[in-house]
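Enquirer: Predicted model, plus sequence, below.
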Amino acid sequence: MRQLFDGLKDRAGNLAPGQLYPDQFGAIVRHGSEALELVKARWGMPSPPGVLNTQRDPGVTNVRNLTSPHWRRWLDKTHRCLVPVTSFAEPVKGGNQWFGLTEPDVRMFFAGIEVRGWKSVRKVKDGETTDDLFAFLTCSPNAEVRSIHPKAMPVILTKPDEWETWLSAPIEVAAKLQRPLPDGTLHRLSGPV
């Protein structure tokens, strides 16, 4: 990460390799007070209040409708982040179908949003916690993902200028990145990379 982003402050500590699932802590690149920083945050942004039936908020893992008043408050550049990934999965009967880039040396990030110090009850047994939270954007799927998940895929950014645009451009410009990767850019994997 330090080689990809000049001046990146590593505040995540040792990051263990492995799979990340909703409500777990994963790495994100976000704006710090002086420079970009790599931190751990909990996967799942606050749910819209109208969908909650109890005090427990399991969080929303991905965001599609950028015009929703609930999400608009977190679309300015101070709340945008990048989620580093090497592969991702879509659920299928009996498990997951994994996807990765066809170009193995290309780095990919999900376009994400984040909020810091959010108080909520994620698990009743833990009671109220204060967490830094994130979710990533989705869009229409490309051909490879559509064959498994016809509704959506993560917004994947693979070029340094896309990373910079997502992190720093006005939302009217950055929102144009909410589009699928070109067909043929991804392929199925037998497991996570």
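Expert: In hand now; what should we look at? Numbers count the residues shown, from 1 in each chain.

Enquirer: From now on I want contacts and neighbour counts done on CA atoms only, so please keep to that.
Expert: Fine.

Enquirer: Show the contacting residues for the spatially most central residue of the chain.
Expert: Taking C-alpha atoms, centre = their mean, the centroid of the chain lies closest to residue 136, which sits 3.0 Å from it. Contacts for residue 136 (C-alpha atoms under 8 Å, 6 or more residues apart in numbering) come out as 61, 62, 63, 83, 110, 111, 112, 113, 154, 155.

Enquirer: Would you quantify the distance from the third one to residue 192?
Expert: To tie it back to what came earlier, the one meant is residue 63. 23 Å (C-alpha to C-alpha, to the nearest Å).

Enquirer: Same drill for these two, tell me which one is more crowded.
Expert: In terms of neighbours (other C-alpha atoms under 10 Å), residue 63 is the more surrounded of residue 63 and residue 192; the figures are 19 against 15.

Enquirer: Would you tell me what the next helix or strand after the helix ranked longest in the chain is?
Expert: The residue-count maximum for a helix in the chain (DSSP state H) belongs to helix 160-168. Following helix 160-168 in sequence order, the next helix or strand is helix 171-174 (DSSP states H and E).

Enquirer: A further structure is provided below for comparison with the first:
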Amino acid sequence: MTRLYRLDAPAADIAACFGAEAGKDPWTGGYAAPGRPAPIVSRDAKFRMRRVGPMFWGVPPPPRGTDPITSVRNLGSPFWIGTLRHSEFRCLIPATSFALWSGPEGARRQHWFAVADRPIFAMAGIIRFADEIPTFAMLTTDPNRLVAHHHSGAMPLILPAEAHERWLNAEWKDARELVVPFPAQAMTVSEVPPAMTNGS
């Protein structure tokens, strides 16, 4: 499970990539971490368009919980199913890379994963509100071969470009079929984020 990703693109470029309206999103690029705002692409049903806007990473926990929840793994859980069944609460989480760690405590190594032919890709997410403040969590799935080589836990659910509209609009029975590992051969891994490698 990742708790850190990068989105090295300004809001205007993100909006152009996903056919969305950027509005006044001030994002200029950088890290996304739990408890901090990051750009999310959501569907505005009223105006039949997509919008890019900042939301906080980490949805309110269940009544007995204490910490915000950053990822969704058990799709059949009563805590999640009501949100997942309503497409208006699904979103795209734009990213340029995400981090996972490997190795024993004291000797852990960070690995950055990206999609080879897409500088900006989308992870599947859901939206919830905390005292009227919009928050999000990302869906995860089993690791593919590349991720599993470095990290045994879950990986973010990366959506193929042709599946974006389906995730945002389809009935849950249809959208759930998208919950599969992204092809390992279409991904890259490095010890630093691609933006750093490219000198950004």
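Expert: Happy to help now that I have it. Predicted model, so just to flag it, every value in this text is computed and none were measured.

Enquirer: If it's not too much trouble, I'd like the contacts of residue 136 of structure 1 exported to JSON lines so that distance to residue 35 of structure 1 and secondary structure sit alongside each entry.
Expert: Below are those laid out as JSON lines (distance: C-alpha to C-alpha, whole Å; DSSP: H, G, I helix; E, B strand; the rest coil):
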{"residue": "61", "distance to residue 35 of structure 1": "26", "secondary structure": "coil"}
{"residue": "62", "distance to residue 35 of structure 1": "26", "secondary structure": "strand"}
{"residue": "63", "distance to residue 35 of structure 1": "26", "secondary structure": "strand"}
{"residue": "83", "distance to residue 35 of structure 1": "17", "secondary structure": "strand"}
{"residue": "110", "distance to residue 35 of structure 1": "20", "secondary structure": "strand"}
{"residue": "111", "distance to residue 35 of structure 1": "18", "secondary structure": "strand"}
{"residue": "112", "distance to residue 35 of structure 1": "18", "secondary structure": "strand"}
{"residue": "113", "distance to residue 35 of structure 1": "17", "secondary structure": "strand"}
{"residue": "154", "distance to residue 35 of structure 1": "26", "secondary structure": "strand"}
{"residue": "155", "distance to residue 35 of structure 1": "24", "secondary structure": "coil"}
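
Enquirer: Go through those and say which is closest to residue 74 of structure 1.
Expert: Closest to residue 74 of structure 1 out of the contacts of residue 136 of structure 1 is residue 113 (6.6 Å), distances taken as C-alpha to C-alpha.

Enquirer: Just list the residues touching the counterpart of that closest one in structure 2, thanks.
Expert: Counting by TM-score structural alignment, residue 113 of structure 1 lines up with residue 126 in structure 2. By C-alpha under 8 Å, 6+ apart, the residues touching residue 126 of structure 2 are 83, 84, 89, 90, 91, 136, 137, 138, 139.

Enquirer: wait, what's in contact with residue 102 of structure 1?
Expert: Here residue 102 of structure 1 is in contact with 184, 185, 186, 187 (criterion: C-alpha under 8 Å, 6+ apart).

Enquirer: so which of the residues you listed persist in structure 2?
Expert: Counting by both residues aligned by TM-score structural alignment, their matches' C-alpha atoms under 8 Å, the contacts of residue 102 of structure 1 that remain in contact in structure 2 are 185, 186, 187.

Enquirer: Those residues in strands, which ones?
Expert: Of these, the ones assigned to strands by DSSP state E are 186, 187.
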